[in-house]
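Engineer: Build the 3D model from these lines:
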Amino acid sequence: MPINIPSGLPATEILKEEKIFIMDEVRSTSQNIRPLNILIFNLMPEKEKTELQLLRLLGNTPLQVNVTFLNTATHESKNVSKNHLESFYTTFEHVKHRKFDGMIITGAPIELFEFHEVDFWDEMVEIMEWTKTNVTSVLNICWGAQAALYYHYGIGKYTLPSKCSGVFDHIVHDSTVKLIRGFNDVYTAPHSRNTSVSREAILNHPDLELVSESDEAGAFIIVSRDEKQIMITGHLEYDADTLKQEYDRDVAKGIEPQVPKHYFPNDDPTKKPLNRWRSHTHLLFSNWLNYYVYQETPYEWE
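Structural biologist: Modelled structure (predicted):
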């Protein structure tokens, strides 16, 4: 089944080329189907790239999905045109009266700030509190995951000695957890962050389960016992070349970044990186939509 996205969204043509089944708002209204309503709070600076990455994953399941993009009202996005935001995004004030079957809160390159120093933190808190009663399940990614752990469970973050950047092996602790059904016992996933969270704090919290982790990158998949909050500390949604683009950007800035670990063939930045996490990414998003959203959300919210 397709994803229903706003008419004219730039990602549309690329998704069509990739044979992702999509439909616009006009066609979707003619189908007598109860679609899933997913809200995406896109905090990434290059919003169009993140839109494409997430829509590609949401469109690869048997479920029809309506997508709404949310932007901050208290922070001005500088890496995307105002016209794009006005055409395809809304703010919390316009959706807070609604119920959503699922929500994705993305990462943001602000992890070195304390949470209360983030200029839209009050807005973020209001939205995270709202999800408790208005969203069936929330998928929190990278900084979004750290924010959720801090707000909902009182687990803070700490700064790493050096940036965690690369593609790392992860182990599965409990293969019966629905979110990772079908996963290999060991799989790879990308990370790109300057902070981390305490695995001990997660293990000791009665409301959380540490589902998967990496010896090098730390805690990775954390699921709340009530299954309403899922925290992914890395970036499974990344394309094959996303870490390369970040690395090249930092090199151009004169930052002299470390080469992302286990990413480039033979650790040579001149060689083309390969996507070694795609299958598990699709599986995780499919499992989330099916087991945590579709199977749990009421047919009629009211």
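
Engineer: from here on, contacts and neighbour counts on C-alpha atoms
Structural biologist: OK.

Engineer: in the stretch 151-300 of the chain, which spans are strands?
Structural biologist: In the stretch 151-300 of the chain, the strands defined using DSSP state E, counting those that start in this stretch lie at 157-172, 186-197, 208-214, 218-224, 229-232.

Engineer: for the longest one, packing partners?
Structural biologist: To tie it back to what came earlier, the one meant is strand 157-172. Packed against strand 157-172 by the contact rule (3 or more CA pairs under 8 Å, 6 or more residues apart in numbering; DSSP states H and E) you find strand 186-197, strand 208-214.

Engineer: do the same with the shortest one
Structural biologist: Applying 3+ CA pairs under 8 Å, 6+ apart, one finds that strand 229-232 contacts strand 135-141, helix 143-153, strand 218-224.

Engineer: Contacts made by it with the rest, please.
Structural biologist: 137-142, 144-146, 148-149, 220-224 (CA atoms under 8 Å, 6 or more residues apart in numbering).

Engineer: rerun at 10 Å
Structural biologist: For strand 229-232, contacts defined as CA atoms under 10 Å, 6 or more residues apart in numbering pick out 103-107, 131-132, 135-149, 152, 179, 208-210, 212, 219-224, 288, 292.

Engineer: what ranges do the helices span in this protein?
Structural biologist: 11-17, 25-28, 47-58, 82-88, 121-134, 143-153, 199-203, 242-252, 278-287 (DSSP state H).

Engineer: Could you list the buried residues of the fifth one?
Structural biologist: Of the residues in helix 121-134, 121, 123, 124, 127, 128, 131, 134 count as buried by neighbour count, 16 or more other CA atoms under 10 Å.

Engineer: wait, doesn't the third one sit right on residue 143?
Structural biologist: It refers to residue 124. No. Using CA atoms under 10 Å, residue 124 is not in contact with residue 143; the gap is 11.9 Å.

Engineer: Tell me the residues that contact both of those two, please.
Structural biologist: residue 105.

Engineer: check contacts around the closest residue in space to residue 199 that isn't next to it in sequence.
Structural biologist: Among residues not flanking residue 199 along the chain, residue 219 sits closest, at 5.7 Å (CA to CA, 6 or more residues apart in numbering). Residues near residue 219 by CA under 10 Å, 6+ apart: 170, 196-200, 202-203, 210-213, 231-234.

Engineer: For residue 122, give its distance to residue 147.
Structural biologist: 12 Å (CA to CA, to the nearest Å).

Engineer: hang on, the earlier thing: most packed of the helices and strands packed on strand 229-232?
Structural biologist: strand 135-141 (a mean of 25; mean count of other CA atoms under 10 Å).

Engineer: Would you do the same for the sequence below? I want to compare the two.
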Amino acid sequence: MLLKRHQRSFYYHYLCKVNGRIVLEDIDYQNLKNYLRGFDGEYAFFECIKDFDDLVRIWDLTLDVFGTAQYDFLFVANETVIHIDIKNYSGLYRFDNGNFISQKGYVHQGLLSQLDRAHRKLEQFIAHHKFDYKVSSRILFVNPEFKLQGYNGNEQIVFFNQMKDVVSYLKSLVSNEADLKLGLILVDNHVEKEYNRVFYYKYELMEKGVRCVQCDMFGMFFEKSQRTMQCICGHEVKKKEYIIEAIEDVSLFKNGSFTRKEVERYTGVNATTLKRYLRKYCEKVGSYKDAHYRYKK
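Structural biologist: Coordinates of the predicted model:
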């Protein structure tokens, strides 16, 4: 029972779409880099537990218990909520007074204290909703390239070579109705993170065209048939999906209305075909040469 999976915030959705089309500002570049590294780690773990249908699973939850706390993965079974915080660090680190310090000198401070804070807030939440459940919290380093020196052992820290044991244990669990009830309460109390900073880059300076999911190139599709578009790498998509994605892209990048000509240049699809899709999926503002469109979200 997967009750919730990770969903990108608008901020990161926008950055993922813009990335590669224009040079990002430093703050956006670093934020996106950190987000994608973290997501890759979480996704790698999710692939290991995605088929555990008998277990209540929650991927990416934020609770507000006198201040917010974020949880990568929660599992509910056997009157226990298992909290696993995923870290996707790579390379050689040393452990010093509770800090994780990379070879380049970057210091990850207070990982265990952050885990303990989230752990206690989860205990408070569960007690407030009158469930007599324990909480078990762990940090899981999912990257096989992560090495740690000066580490003297801590049961709350799990490494890649121990992940099989964690996955095997989770696979053995079966959730009941009470576990499902608590899981649903947790999801119902999820609060979305707010990102105040969304800097819209200039559309005129962006590289245009639908991105190919296979070769990652922009604008390399051509019409193979009446219903199919094909990238020069050989990847094929349905023309309908291709045009809808292009409309979504242009609407997002323009942050407002757009013209048929802009979509035509973005897709390389003829005007007659585009007009049919624009009528169906967009609202038309104005007429003739001054006509603009707004995507119906």
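
Engineer: what's the TM-score here?
Structural biologist: Remark: TM-score between the superposed chains equals 0.31 [TM-score structural alignment, normalised by the length of structure 2]; 134 aligned residues with a CA RMSD of 5.1 Å.

Engineer: if we can go back for a sec, columns distance to residue 27 of structure 1 on top of the helices and strands packed on strand 229-232 of structure 1, output as a markdown table?
Structural biologist: Below are those laid out as a markdown table (distance: least, CA to CA, whole Å):
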| stretch | distance to residue 27 of structure 1 |
| --- | --- |
| strand 135-141 | 26 |
| helix 143-153 | 33 |
| strand 218-224 | 36 |
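
Engineer: Out of these, flag the one nearest residue 166 of structure 1.
Structural biologist: For residue 166 of structure 1, the closest of these is strand 218-224, at 12.6 Å, according to CA to CA.

Engineer: tell me the contacts of the residue nearest to residue 136 of structure 2 when sequence neighbours are not counted?
Structural biologist: Closest residue to residue 136 of structure 2 apart from its sequence neighbours, by CA to CA, 6+ apart: residue 82 at 4.8 Å. Shown in contact with residue 82 of structure 2 (CA under 10 Å, 6+ apart): 57, 73, 74, 75, 76, 119, 134, 135, 136, 137, 138, 170.

Engineer: What degree of burial does residue 279 of structure 1 show, as a neighbour count?
Structural biologist: 12 (other CA atoms under 10 Å).

Engineer: Next, work out how far apart the residue nearest to residue 136 of structure 2 and residue 61 of structure 2 are.
Structural biologist: Counting by CA to CA, the gap from residue 82 of structure 2 to residue 61 of structure 2 is 13 Å.

Engineer: For residue 251 of structure 1, find the nearest of the helices and strands packed on strand 229-232 of structure 1.
Structural biologist: Of all those, helix 143-153 comes closest under CA to CA, at 23.0 Å.

Engineer: Residue 86 of structure 2 and residue 72 of structure 2, how far apart?
Structural biologist: 6 Å.

Engineer: so what sits against both of those two?
Structural biologist: 38, 39, 42.

Engineer: List the buried residues of the strand or helix carrying the second one.
Structural biologist: Taking DSSP states H and E as the definition, residue 39 of structure 2 sits inside helix 26-49. If you call a residue buried by 16+ other CA under 10 Å, then helix 26-49 of structure 2 has these buried ones: 28, 32, 38, 39, 40, 41, 42, 43, 45, 49.

Engineer: Which elements pack onto it?
Structural biologist: helix 10-18, strand 56-64, strand 68-77, strand 80-87, strand 134-141, helix 163-172 (3 or more CA pairs under 10 Å, 6 or more residues apart in numbering; DSSP states H and E).

Engineer: mind listing what's buried in the next helix or strand after the fourth one?
Structural biologist: So the one you mean is strand 80-87 of structure 2. The first helix or strand that comes after strand 80-87 of structure 2 along the chain, using DSSP H and E, is strand 91-96. Residues 93, 94, 95 are the ones in strand 91-96 of structure 2 that count as buried (16+ other CA under 10 Å).

Engineer: would TSV of those residues with distance to residue 126 of structure 2 be doable?
Structural biologist: As requested, these are exported to TSV (distance: CA to CA, whole Å):
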residue	distance to residue 126 of structure 2
93	35
94	35
95	32
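
Engineer: and of the residues you listed, the nearest to residue 17 of structure 2?
Structural biologist: Nearest to residue 17 of structure 2 among the buried residues of strand 91-96 of structure 2, with distances taken as CA to CA, is residue 93, at 32.5 Å.

Engineer: Number of residues surrounding residue 181 of structure 2?
Structural biologist: 12.

Engineer: That one sits in which helix or strand?
Structural biologist: Here residue 181 of structure 2 is assigned to helix 177-188, by DSSP H and E.

Engineer: Residue 23 of structure 1 is nearest to which of the strands of the stretch 151-300 of structure 1?
Structural biologist: strand 229-232 (28.0 Å).

Engineer: thinking again about what came up before, could you dump the helices and strands packed on strand 157-172 of structure 1 into JSON lines with distance to residue 246 of structure 1 and mean neighbour count added?
Structural biologist: Shown next, in JSON lines, are these (distance: least, CA to CA, whole Å; neighbours: other CA atoms under 10 Å):
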{"stretch": "strand 186-197", "distance to residue 246 of structure 1": "9", "mean neighbour count": "21"}
{"stretch": "strand 208-214", "distance to residue 246 of structure 1": "22", "mean neighbour count": "20"}
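
Engineer: Let me have those strands in a markdown table, adding distance to residue 251 of structure 1 as columns.
Structural biologist: Shown next, in a markdown table, are those (distance: least, CA to CA, whole Å):
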| stretch | distance to residue 251 of structure 1 |
| --- | --- |
| strand 186-197 | 15 |
| strand 208-214 | 27 |
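
Engineer: returning to what we had before: next, the angle from the helix holding residue 39 of structure 2 to strand 80-87.
Structural biologist: Between helix 26-49 of structure 2 and strand 80-87, the angle comes out at 130 degrees (axes from the mean of the first three to the mean of the last three CA atoms, to 10 degrees).

Engineer: hang on, the earlier thing: ok, which of the helices and strands packed on strand 229-232 of structure 1 comes nearest residue 252 of structure 1?
Structural biologist: Short answer: helix 143-153, nearest of those by CA to CA, at 24.3 Å.
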